[in-house]
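Undergrad: Below: sequence and its predicted model.
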Amino acid sequence: MTEDRTRLHGPEFAADPHAVYQRLRQAGPTAPVEIAPDVPATLVLGYAEALQVLRDPANFPKDPRAWQGGVPQNCPVLPRMSYRPNCTFLDGPAHTRLRGAVTDALARIDTRELRTHLEETADALIDRFASDGKADLVEQYARVLPLLMVTRICGAPPVISEKIVSGALALFDGVDGGRGIDTAVAELVASKRSDPGPDVVSWLLAHQAGLTDDEAVHQVVLLCSAGSEPLQNLIANTLRLLLIDERFAGDLSGGSLPVADALDEVLWSDPPIANRGTVFPPREVQVGGNPVPADQPLLISFAGANTDPAVSAGGRVGNRAHVAFGAGRHACPTPAQRIARMTGTVAVERVLDRLPDLETAVPADALEWKSGPFHRAPASLPVLFPPPPKQIQPWLGPPAPLARRLPGPREETGRWAALSRWLRGG
């Protein structure tokens, strides 16, 4: 069934996906692929065709249930593609209602306060390895910082924050199918229902859309996953680019930090989500002149569409016409895009500022890459650097609320001190 399909899994694809996209593109803007053993799908590689699919929910709905019923329960891609009643898998009025609540809640975040929190948290993470002279910037930094940002905007106290971080990491590693993060987020939602605060979860619950606790849990779990692993990839890919690509590395050695340019380059060439935006047409349709089977995954190759020769010629610095954040009604909400860019920028700038003589510990061609069809990012990013003079940044207690500065309860200091110890490995 899948002999003539190109595999989007395994080390060969992970090592050089762009070579695969280039080869597939020779046969047209779509291609038959295999996203897991014996799991067929169609990949959209053309920029125009990607926009066609993303902007037409009537013919390309997001609901996977007709497909997932025929997939073995041990299929490795099933946890990421199975239906949940959240913005990702819904269309029509249900999607509009929930997405509106999420977008409005994210729009209330004070980004200046969030930037301060990101800088303090980044410094706390860097402090854990700064004196070692070496680090894995994926495992010790990029993997954790976005999750701590998400738990911050959700108003999670340290005890629940730890549970959410642990549950999310288990979900990404395919350990428990999301049970840990579901339980932790349900605990957070219940606490915010009885004791709301100036945070995203409380704003979701108070929204005029009238979300139930269960609906809120699913939207917050979505925020935790969409706001963490893709950001991890964005940070890791940007740091890698700045360290090994001579277009940027030369500027770094001269004292310039072209972080914004590097972020734009990554969003074009190695976007945080390489292949996703999955839809499930209920009947056979034509995309780019090729038939797409009914009730079978149709994936958007954001990386492939962005590097479509029809749109990728010439310089891209400052050009944000990429589809890294999607398009159409399911595009990443504008407030979330702003937070993503800010998180990536702060994360990269703090590392380069604190560890200015940073260099990769292995040759560029020896880096290991994440396997699987969805992501293109290093599995690890080992670096070396001269240990800076010992200057541990003090943990300053809980940041001020994101919406406005309000005095917190006195005992909060001790609870945030507990999270500080957890951050520092104590």
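TA: Perfect, thanks for sending it. Numbers count the residues shown, from 1 in each chain.

Undergrad: Every contact and neighbour count from this point should use C-alpha atoms.
TA: OK.

Undergrad: And for Leu118, the neighbour number?
TA: By the criterion of other CA atoms under 10 Å, Leu118 has 23 neighbours.

Undergrad: That one and Gly344, how far apart?
TA: Distance of Leu118 to Gly344, given as CA to CA, to the nearest Å: 10 Å.

Undergrad: One more: Pro17?
TA: Distance, Pro17 to Gly344, by CA to CA: 23 Å.

Undergrad: between these two, which one's more packed in?
TA: Neighbours per residue (other CA under 10 Å) separate Pro17 from Gly344, with Gly344 holding more: 25 against 20.

Undergrad: so the more buried one makes contact with Ile235?
TA: Yes: applying CA atoms under 8 Å, one finds Gly344 in contact with Ile235, separated by 5.3 Å.

Undergrad: so what secondary structure elements neighbour the helix or strand Leu239 falls within?
TA: Applying DSSP states H and E as the criterion places Leu239 in helix 229-244. With contacts taken as 3 or more CA pairs under 8 Å, 6 or more residues apart in numbering; DSSP states H and E, helix 229-244 sits against helix 145-153, helix 246-253, helix 259-269, helix 334-354, strand 359-360.

Undergrad: same thing but 7 Å
TA: The contact analysis (3 or more CA pairs under 7 Å, 6 or more residues apart in numbering; DSSP states H and E) places helix 229-244 against helix 246-253, helix 259-269, helix 334-354.

Undergrad: Can you tell me which of these is most buried?
TA: Mean neighbours per residue, mean count of other CA atoms under 10 Å, is largest over the helices and strands packed on helix 229-244 for helix 259-269, with a mean of 22.

Undergrad: let's bring in a second model and compare:
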Amino acid sequence: MPKLDEKLEPILDTVIRRNAGETEFHQAAREVLESLGRVIAKHPEFTDGALIERICEPERQIIFRVPWTDDKGQVQVNRGFRVQFNSALGPYKGGMRFHPSVNVGIIKFLGFEQVFKNALTGLPIGGGKGGADFDPKGRSDAEVMRFCQSFMTEMFRHLGEYTDVPAGDIGVGGREIGYLFGQYKRLTNRYEAGVFTGKGLFYGGSRARTEATGYGNTYFVQRMLQTKGTSFDGKRCVVSGSGNVAIYSIEKILSFGGKVVACSDSSGYIVDENGIDLELLKEIKEVRRQRISEYARLKGNGTHFIKGGSIWDVPCDVAMPSATQNELSGKDARALIKNGVIAVGEGANMPSTPEAIHAFQDAGVLFAPGKAANAGGVATSALEMQQNASRDSWSFEKTETRLAEIMHNIHDLCANTADEFGVPGNYVLGANIASFVRVAETMRSFGVI
């Protein structure tokens, strides 16, 4: 387990004191700071000018009221957020999350992670995150539209293709992005396609964006497996979640010859020993928007739905946590290790607890941290920004080729950095160090800002 360098202890203490109760943000900051002892020993200049303190402090935090009217004519009030964390490398870039659990601490942790994830892509984008404690589940299209329009009526003044470029996240898909972008266009009287990514193909979206996070995570893990002379081919896999990231992780795993036997949603998980039927899963989750239990009901033939419980009790060679933060605990990690897991690829943001990560590393399990492995989504968002800037539209094949190149480069950067700093095979330290150095060097160039 990494030990926090004594020079960094006061910085973490300040983060915890200034951001009381924001446990997810504390966790994210601790993980990065625990990786930096080797860096400041080699580059003591990074401790000058309160550089690390500035990296841990958002440039701007925006909290606002979102009033809207439901279909019964009742006025509802939600809270909206945008944390513009760091713009050293480019305009703030990061998704919007609509979920009842959203609060400023969660948005801050996601924005902090986004800074380093975006740095790893090598593309000119800074880090930010936003959202609201609104739950689109069970709401009509008209209610979602009214909420999105109210949200954007405040948010628009803080956005711009050279300022802050949001995208989707949990609860924000193509429908929500369309409503948000439409209101932005209406309020600004500008067709500024580069201000939002994840858009529909008819109005400036990029091919392969929908698939990008799941595909990217799978490309990263495939590259990681290849360092041990193996691949997904013939491997038994478990992917948590059943949303965008999980579905397209499954799709790419299947193309690499793997077999996915389980996936989940917040109600429980399914086990299909014959292998998940991807088209049926897409029909249930993307078209009908039904619970995962419906898959077991329709598929039959030995498929089981387990209400609640832990999907990580299902034996597998490769585990891909792709649902939400801290979904995979130390207990879950030990169950996976006992059942023979050889690799873990994080498709979600910080889905493994620190205890789980340390258990995997101590057991010699290949572990791909989310800030590296799930960077494919934001990388393809940056490619969408490129296409918007040049008034161009790339083919699916061209975009996926660029995505694969970026994910392979991220893998190699993390692996080479881990080697350089004396921790071979430690992708967590490799990712944290490589991304920190890129952000820190740029901030030093700008002076004290």
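TA: Great, that's in hand. Given the structure is predicted, the values throughout are model-derived calculations rather than measurements.

Undergrad: TM value for the aligned chains?
TA: With the length set by TM-score structural alignment, normalised by the length of structure 1, the two chains reach a TM-score of 0.26; 171 aligned residues with a CA RMSD of 6.4 Å.

Undergrad: that older thread, and of the helices and strands packed on helix 229-244 of structure 1, who's closest to Ala31 of structure 1?
TA: Each of those was scored for nearness to Ala31 of structure 1 using CA to CA, and the closest is helix 259-269 (19.5 Å).

Undergrad: so Val200 of structure 1 touches Thr103, yeah?
TA: No: taking contacts as CA atoms under 7 Å, Val200 of structure 1 lies outside contact range of Thr103: 9.9 Å.

Undergrad: ok, back up a step: what is in contact with Gly344 and Ile235 of structure 1 at once?
TA: Both Gly344 of structure 1 and Ile235 lack any common contact, where contact means CA atoms under 7 Å, 6 or more residues apart in numbering.

Undergrad: who touches Thr42 of structure 1 in this structure?
TA: When contacts are counted by CA under 7 Å, 6+ apart, Thr42 of structure 1 is found next to 30-33, 292, 297-299.

Undergrad: check which helix or strand covers the closest residue to Thr360 of structure 1 other than its chain neighbours.
TA: Using CA to CA, 6 or more residues apart in numbering and skipping residues adjacent in sequence, the residue nearest Thr360 of structure 1 is Val383, 4.2 Å away. Remark: Val383 of structure 1 resides in strand 382-384, with elements defined by DSSP H and E.

Undergrad: Just confirm Thr30 of structure 1 contacts Leu43, I think it does.
TA: Yes: taking contact to mean CA under 7 Å, the distance of 5.5 Å between Thr30 of structure 1 and Leu43 places them in contact.

Undergrad: residue boundaries of the helices in the stretch 151-300 of structure 1?
TA: Applying DSSP state H, counting those that start in this stretch to the stretch 151-300 of structure 1 gives helices spanning 158-172, 179-194, 200-206, 213-226, 229-244, 246-253, 259-269.

Undergrad: Between Val200 and Thr103 of structure 1, point out the one with more neighbours.
TA: For the pair Val200 of structure 1 and Thr103, the greater number of neighbours falls to Val200 (31 against 17), based on other CA under 10 Å.

Undergrad: and the gap between that one and Thr151 of structure 1?
TA: Shown here: Val200 of structure 1 relative to Thr151 of structure 1, a distance of 10 Å by CA to CA.

Undergrad: The longest strand belonging to structure 2 - contacts with which helices or strands?
TA: In structure 2, ranked by residue count with DSSP state E as the criterion, the top strand is strand 75-86. Applying 3+ CA pairs under 7 Å, 6+ apart, one finds that strand 75-86 of structure 2 contacts strand 60-69, helix 104-121, strand 127-132.

Undergrad: what packs against the second one?
TA: The one in question is helix 104-121 of structure 2. With contacts defined as 3+ CA pairs under 7 Å, 6+ apart, the secondary structure elements packing on helix 104-121 of structure 2 are helix 23-34, strand 75-86, strand 127-132, helix 370-373, helix 396-420, helix 427-446.

Undergrad: With mean neighbour count and distance to Asn118 of structure 2 as extra columns, can I get these in CSV?
TA: Written out in CSV, the entries for those read as follows (neighbours: other CA atoms under 10 Å; distance: least, CA to CA, whole Å):
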stretch, mean neighbour count, distance to Asn118 of structure 2
helix 23-34, 19, 15
strand 75-86, 22, 10
strand 127-132, 30, 7
helix 370-373, 29, 8
helix 396-420, 19, 11
helix 427-446, 20, 8
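
Undergrad: possible to save these as JSON lines with distance to Lys307 of structure 2?
TA: Compiled in JSON lines, these are given as follows (distance: least, CA to CA, whole Å):
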{"stretch": "helix 23-34", "distance to Lys307 of structure 2": "27"}
{"stretch": "strand 75-86", "distance to Lys307 of structure 2": "30"}
{"stretch": "strand 127-132", "distance to Lys307 of structure 2": "28"}
{"stretch": "helix 370-373", "distance to Lys307 of structure 2": "27"}
{"stretch": "helix 396-420", "distance to Lys307 of structure 2": "35"}
{"stretch": "helix 427-446", "distance to Lys307 of structure 2": "32"}
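
Undergrad: hang on, Ser264 of structure 2 is in a strand, isn't it?
TA: Yes: going by DSSP: H, G, I helix; E, B strand; the rest coil, the assignment for Ser264 of structure 2 places it inside a strand.
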